[in-house]
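> after the sequence you'll find the predicted model.
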Amino acid sequence: MKAWVLEGFGLKNLKKLDVPVPKPGARDVLVRVSAVSLNYRDKMVVEGTYNPDLPFPMTQVADTVGDVVEIGIGVSRFRVGDRVISNYATRWIDGPPAVDEVVHTLGNTIHGGLAEYLLLNEDALVHSPTYLTDEEASTLPVGALTAWHALVKNGGLTASQTILVQGTGGVSIFGLQLAAAAGARVIVTSSSDEKLERAKQLGAKDLINYVRTPEWHKEALKVTEQQGVDQILEVAAGRSLGQSIETIRPGGKIAVIGILDGFTSEIPIFPMLQRQVTIRGMVTGSRKMFEEMNEELEKSQIRPVIDTVYSFPDALEAYDHLYRGAFGKIVIRVRP
């Protein structure tokens, strides 16, 4: 089979190769891959900042959808023909995460889905929502589930809340869609007026261009009449985390889901104490959360926002697009 394999750090070392089709062992499921979607994490893996000890060669990409074509002895959760999606944290089934449950991920310690076939233990898969296309379903494991975990499971999302999402990448756009569908007020920040206008069409009420307004937290306080916001999807970290603390309503929650501005932050302690803010790191979610989210998606019929779909041979162009940034998700169609 064909697979995009990382043989060393750097995009020049991501190569399309011929590799053997894996054979299912006990409780394994062989999936014929239909589509994958990219995340900022995939860029970090290639660059060596996500896992400096990455074993080579390693087939890339975590977010995968496809059809079950073969099952191993003891598989009980799936049958041949089922359409399935990979869970990012492959060993996180339910409950709070253990130390290693977000370590065992595709394209990192386990061969990923940017290949014609993917082999996973049945515990690492969920059934796909029926109403989504393959391309749409491939966007759920990181983008949708992280937003769901942050806003719904941890944040108790309601129509009375005000939500601030940073940027217009995959998690942020899912967060916007989930919050808007719940009837919440949504504030979106971006460096692009064009992207902000598109966010408005998805239900955003307040738009802040942080290039023109570097002190964006002051604008967010202004539009909320100095009350602050209930929840923030913090994708930047760095200096931005301090601004988020200044923006949050007393008792509010900040979900730190990205590190676009760096691996460290200096934060204002006194405002954090005054606001009694909860700051929590988020790495997607458990399989049970994924299944619960998919049930709700079937009811709400939210359709993921896809920026561009690339063909399997054009995977490097998809990565180039990832490096430039996207509105929503970048997808690679694996099956012609």
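Everything's here; your move.
> C-alpha only now, for contacts and for neighbours.
Noted.
> can you give me the helices in the chain?
Taking DSSP state H as the criterion, the chain carries its helices at 40-47, 134-137, 145-148, 170-181, 193-201, 216-223, 239-247, 269-275, 287-300, 315-324.
> okay, buried residues for the first one please.
Going back to what we said before, that points to helix 40-47. Neighbour-count burial for helix 40-47 flags Y40, R41, D42, K43, V45, V46 (criterion: 16 or more other Cα atoms under 10 Å).
> go through these and name the one nearest V65.
D42 (16.5 Å; Cα to Cα).
> without its sequence neighbours, what residue ends up closest to that closest one?
V61 (6.3 Å; Cα to Cα, 6 or more residues apart in numbering).
> pretty sure the one you found contacts G112?
Yes. V61 is within contact range of G112, at 5.0 Å (criterion: Cα atoms under 8 Å).
> run a quick neighbour tally on the residue nearest to D42.
Using other Cα atoms under 10 Å, V61 is surrounded by 27 other residues.
> one more: V186?
By other Cα under 10 Å, the residues close to V186 number 26.
> list the contacts for it?
V186 makes contact with T162, I163, L164, V165, L176, A179, A180, G203, A204, K205, D206, according to Cα atoms under 8 Å, 6 or more residues apart in numbering.
> got another, please set it beside the one above:
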Amino acid sequence: MRSYVISHYGGVDGLRLRETDAAPAPATGQVLVRLRAASLNFRDLIILAGGYQQLCKPDLVPCSDGAGEVVAVGEGVQRVCVGDHVALTFHPHWIAGERPLGRTILGRGGSVDGTLSEYASVSEEELVKVPAHLSFEEAATLPCAALTAWSALCAQGVLLPGQRVLVQGSGGVSVFALQLAMLFGAEVVALSSSAERLEHLRLLGADHLIDYRVHEDWHRQVLDCTEGEGVDVTVEVGGGETIERSVQSTRIGGRISVVGLLSGSPALSEGFFYRGLSVNTIGVGSREQFEQMNRAIALHRLKPVIDRVFSFEQVPEAFTHLKQRKHVGKVVIRID
């Protein structure tokens, strides 16, 4: 069995391909999954760099997102059968309700081994059946980015048809937020930094496009295209450098869902309080929310946007591609 492990922290150079004996037969309540694809998130780059080193398990198999097929089940397993196509949940112990504190806080690919492996032996409680119309590569994009976007839109409040959503950039969470917002019948304002990526977002259905390199005070353009009111929900991925413009872009009484800190932790201004906004920090989501999202994806036959697929031998190149931040949608590893 082949797996990638982090031999030392500091970047992509710390990845090592390890070969071990065949995966053991699953114990009672356990399931053996033959992983067929994994997808990358920016948190994986942070982990490789050593950002959460003190919280990570030794010899960590990185990456939180993966999908494959069930090849063996242990005694007592009832939720899945051999042959089922499944994805692994981000939080192994978060089934429903509020997120349990103090348990595998970093989730898969941090506190517990991740998905850059040919096989994974996990509890049956850590699996979700994936929509039948998706390939393994497409299904592997769902556990973190898609569920984070879903939670940002509707976990902390109701998103109604005709309401407005602001998405930032063309990464995995932002693209999923655009696609899922359209399923709700929302009007979408999309930011990006190039005409090419904005065109991708237009083709995906964005109603309003803003180049934030051209319009540094992009909140003014957001207000212009929302009749001066602002959006109902902002999916905030930037962090410290963008939070104030997000505040100004969001209508009085609206919501800001913070899902990323690409430019550091945000500090809230007086404007946030004057506008009566609510801020929700999004920690991906529970298995129950994952299953709810999958029903919506299956009903509408939504197809995740994949920027590029790399082979299992090209994992370092895939991380380098992600680091360049020129992708639209998800970067995926095919595990043959």
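Arrived safely, thanks for sending. The structure displayed is predicted, hence computed values, not measured ones.
> quick one: TM-score?
TM-score of the superposed chains, computed with TM-score structural alignment, normalised by the length of the first structure, equals 0.96; 333 aligned residues with a Cα RMSD of 1.3 Å.
> sorry, back to before: from the contacts of V186 of the first structure, list the buried ones, please.
Of the contacts of V186 of the first structure, these count as buried by 16+ other Cα under 10 Å: T162, I163, L164, V165, L176, A179, A180, G203, A204, D206.
> surely the fourth one meets D230?
No. Because the distance of 11.3 Å does not satisfy Cα under 8 Å, V165 of the first structure is recorded as not touching D230.
> who are the contact partners of the equivalent of R164 of the second structure over in the first structure?
Residue correspondence to the first structure (TM-score structural alignment): R164 of the second structure is matched to T162. Counting by Cα under 8 Å, 6+ apart, T162 of the first structure touches A184, R185, V186, I187, V229, D230, Q231.
> separation between T162 of the first structure and Q231 of the first structure?
Shown here: T162 of the first structure relative to Q231 of the first structure, a distance of 7 Å by Cα to Cα, to the nearest Å.
> do L178 of the first structure as well
Plainly put, L178 of the first structure is 13 Å away from Q231 of the first structure if you go by Cα to Cα.
> quick one: which of those two has more around it?
Q231 (29 against 23).
> check contacts around the more buried one.
Q231 of the first structure neighbours (Cα under 8 Å, 6+ apart): L151, G155, Q161, T162, I163, L164, I248, G252, K253, I254, A255.
> what do you get if the cut-off is 10 Å, keeping everything else the same?
150-151, 154-157, 161-165, 186, 244, 247-249, 251-255, 277-278 (Cα atoms under 10 Å, 6 or more residues apart in numbering).
> same check, this time on D42 of the first structure
Counting by Cα under 10 Å, 6+ apart, D42 of the first structure has contacts G48, Y50, Q60, V61, A62, D63, L106, G107, N108, Y319, L322.
> before we move on, back to that, quick one: which of the contacts of T162 of the first structure is nearest to N121 of the first structure?
Here the nearest of the contacts of T162 of the first structure to N121 of the first structure, counting by Cα to Cα, is Q231; it sits at 35.0 Å.
> so D18 of the first structure sits against Y117, correct?
No. Counting by Cα atoms under 10 Å, Y117 is not a contact partner of D18 of the first structure; they are 11.7 Å apart.
> give me the common contacts of the two.
Joint contacts of D18 of the first structure and Y117 (Cα under 10 Å, 6+ apart) are M1, K2, A3.
> show the buried residues in these.
In terms of neighbour count (16+ other Cα under 10 Å), the buried residues within the shared contacts of D18 and Y117 of the first structure are K2, A3.
> in strands only, show me the shared contacts of D18 and Y117 of the first structure.
Residues of these located in strands (DSSP state E): K2, A3.
> thinking again about what came up before, neighbour-wise, which of D18 and Y117 of the first structure wins?
Per other Cα under 10 Å, whichever of D18 of the first structure and Y117 has more neighbours is Y117, with 24 against 12.
> the residue lying closest to L15 of the second structure once chain neighbours are set aside and G172 of the second structure, how far apart?
Leaving aside its sequence neighbours, L15 of the second structure sits nearest to I6 (Cα to Cα, 6+ apart; 4.7 Å). Between I6 of the second structure and G172 of the second structure the computed distance is 24 Å (Cα to Cα).
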